[in-house]
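1. following is a predicted model, sequence given first.
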Amino acid sequence: MKMQLVHQASLQPGDLALDLACGTGTLALLLQKSQPDARVIGIDADPEIISIAKKKMKKNHADSILFEEGFSDRLPFSNNLFHHVFTSLFIHHLTLEEKKDTFKEVHRILQSGGQFHLLDFEKPKNRTMRAAFLPVQLLDGFKTTSPHVKGIIPDLLKETKFAAIEETGRFSTLLGTIRTYRAFKV
């Protein structure tokens, strides 16, 4: 599924890309491998996970990927800096207010014409997928996950001034429906 994000971005040499809530850096590594002349930064709030990501990059000879500690709703980057921002299976962990603040921050740090690429649980495709999502809700909490049952991501993107919003993929998984999106900053 992460490869859907990599392919839809078509990174170019010199592009600056951010992997938001990067975890152990799997997506950051895929991005760097797709375009070795792009610059990739991963950010996560957990210092231990950042340490694991750095070790993983050394093992994979991807030392050019930078990792920083930080929160999604207070990104430590200047305005209009990135060509692309990516996030994978992170947004459903945030409260509605944190989701909005995160999307506003992503909009702020993207250049005009920059792209926001998302992969997360969203509106279930059918009743089976709705039932499959219940364990995720029990584990992560209904407060943060319930908006995703209704398909909140496109609405949040519109509300935070993104344009040309498109659903680029839909996956039925053991834990529910996962959708990918691309949106642009104008």
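-> On my side now, so go ahead.
2. going forward, measure contacts between C-alpha atoms and count neighbours the same way
-> Fine.
3. and the nearest residue to Arg39 once chain neighbours are set aside, how many neighbours?
-> Using CA to CA, 6 or more residues apart in numbering and skipping residues adjacent in sequence, the residue nearest Arg39 is Leu16, 4.8 Å away. When neighbours are counted by other CA atoms under 10 Å, Leu16 registers 19.
4. which residues in this structure form strands?
-> Ranges of strands within the chain are 16-20, 39-44, 66-69, 82-88, 110-121, 162-173, 176-185, based on DSSP state E.
5. quick one: which of those strands is nearest Ala132?
-> Shortest distance between Ala132 and the strands of the chain, using CA to CA, is found for strand 176-185: 4.9 Å.
6. now do the closest one: which elements does it pack against?
-> Identification of packing neighbours for strand 176-185 by 3 or more CA pairs under 8 Å, 6 or more residues apart in numbering; DSSP states H and E yields helix 2-9, strand 110-121, helix 127-140, strand 162-173.
7. also this one, for the comparison:
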Amino acid sequence: MTKTVAVADWQAWQRSWDRQQEWYLPEREERFRAMLDAVEALVGPEPKILDLACGTGSISDRALRRFPKATSIGVDLDPALLTIARGHFTAESRVTFVTADLRDPEWTRRLPHRAYDAVLSSTALHWLRSEELSVLYSQVAGVLREGGAFLNADHMPDPSTPRINAADHAFHKERQARARAAGTQDWVDWWQAAARDTMLAGPVAERFRIFGNPADGDHADGEVQSAAWHARTLRDAGFAEARPVWCSVSDAMVLGLK
């Protein structure tokens, strides 16, 4: 009797992750484009990238397609998302993934290189509390070469515009409700589907042990700050220049230049 071996379609899981993220961030590809434009402008078309809190490797995927001579090191703690990333990039020699906790004071010791041209992150660092993020920004400055760039795109609401914020929030909730009615997965749905997958069930269970089950609210410890706070904190961490370089109503991307 021939034994059937389960084979995961990692590309399909990568695509489903992108669709789930786009439900929250319809301008997601635009922020990636703006991010990589800044990378090319500041450090050139052959960057050595550190993809911080990389998840499934969304930034690395777009960077390697845009820059044929780029290399990327993806860092994350999530075993399920790293399983998808490693499967998706199994034939790609230009990217390597490292398991590390960004709250560990020694996480940079796990990196294969000591200096990077660009450190990039998107929609990930809001998992950290403000004091943890301040420490991380100093560590990022320590692994960037002189003239290197750090770009962080994330939730960065402006508290000085409450009516604008409320209107934008209501608009996006209505859009999301229509997409959900059409069958789009949200965060919780996506993780429940991953937990049912034979090849992902083990890593997902480990992920739930580390971060908690998304159905129970696994963002509880994180904090968000304004883009101005991020720019100020980057300058305090040793960056020569720092400012927002892209924004929507609720999100922004801050650039720090070493």
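-> All right, it came through fine. Quantities reported herein were computed from a predicted structural model and do not represent experimental measurements.
8. that older thread, and Gly151 of structure 1, which of the strands of structure 1 is closest to it?
-> With distances scored as CA to CA, the stretch of the strands of structure 1 nearest to Gly151 of structure 1 is strand 110-121 (8.7 Å).
9. onto which residues of structure 2 does that closest one map?
-> Counting by TM-score structural alignment, strand 110-121 of structure 1 falls onto residues 144-155 of structure 2.
10. return the distance of the residue nearest the centre of structure 1 relative to Phe116 of structure 1.
-> For structure 1, the residue sitting closest to the mean C-alpha position, by CA atoms, centre = their mean, is Thr87 at 0.8 Å. For Thr87 of structure 1, the distance to Phe116 of structure 1 under the criterion CA to CA, to the nearest Å works out to 8 Å.
11. same deal with Asp15 of structure 1?
-> With the distance defined as CA to CA, Asp15 of structure 1 ends up 13 Å from Phe116 of structure 1.
12. shared neighbours of the two, anything?
-> In terms of CA atoms under 8 Å, 6 or more residues apart in numbering, Asp15 of structure 1 and Phe116 are both contacted by the residues His84.
13. the more surrounded of the two?
-> When Asp15 of structure 1 is set against Phe116 and neighbours are counted by other CA under 10 Å, the residue ahead is Phe116, at 27 against 15.
14. quick one: contacts for that one?
-> Counting by CA under 8 Å, 6+ apart, the residues that Phe116 of structure 1 touches are His84, Val85, Phe86, Val106, Tyr181, Arg182, Ala183, Phe184, Lys185.
15. out of those residues, which is nearest to Lys54 of structure 1?
-> Using CA to CA, Phe86 is the member of the contacts of Phe116 of structure 1 that lies nearest Lys54 of structure 1, at 18.3 Å.
16. related to what we said a few turns ago, make CSV out of the strands of structure 1 and add distance to Phe133 of structure 1.
-> Output for the strands of structure 1, formatted as CSV (distance: least, CA to CA, whole Å):
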stretch, distance to Phe133 of structure 1
strand 16-20, 23
strand 39-44, 25
strand 66-69, 30
strand 82-88, 17
strand 110-121, 8
strand 162-173, 9
strand 176-185, 5
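17. if I look at the aligned partner of Leu257 of structure 2 in structure 1, how far off is Thr145 of structure 1?
-> Alignment note (TM-score structural alignment): Leu257 of structure 2 maps to Phe184 of structure 1. Phe184 of structure 1 sits at a distance of 24 Å from Thr145 of structure 1 (criterion: CA to CA).
18. with that, I have no additional questions.
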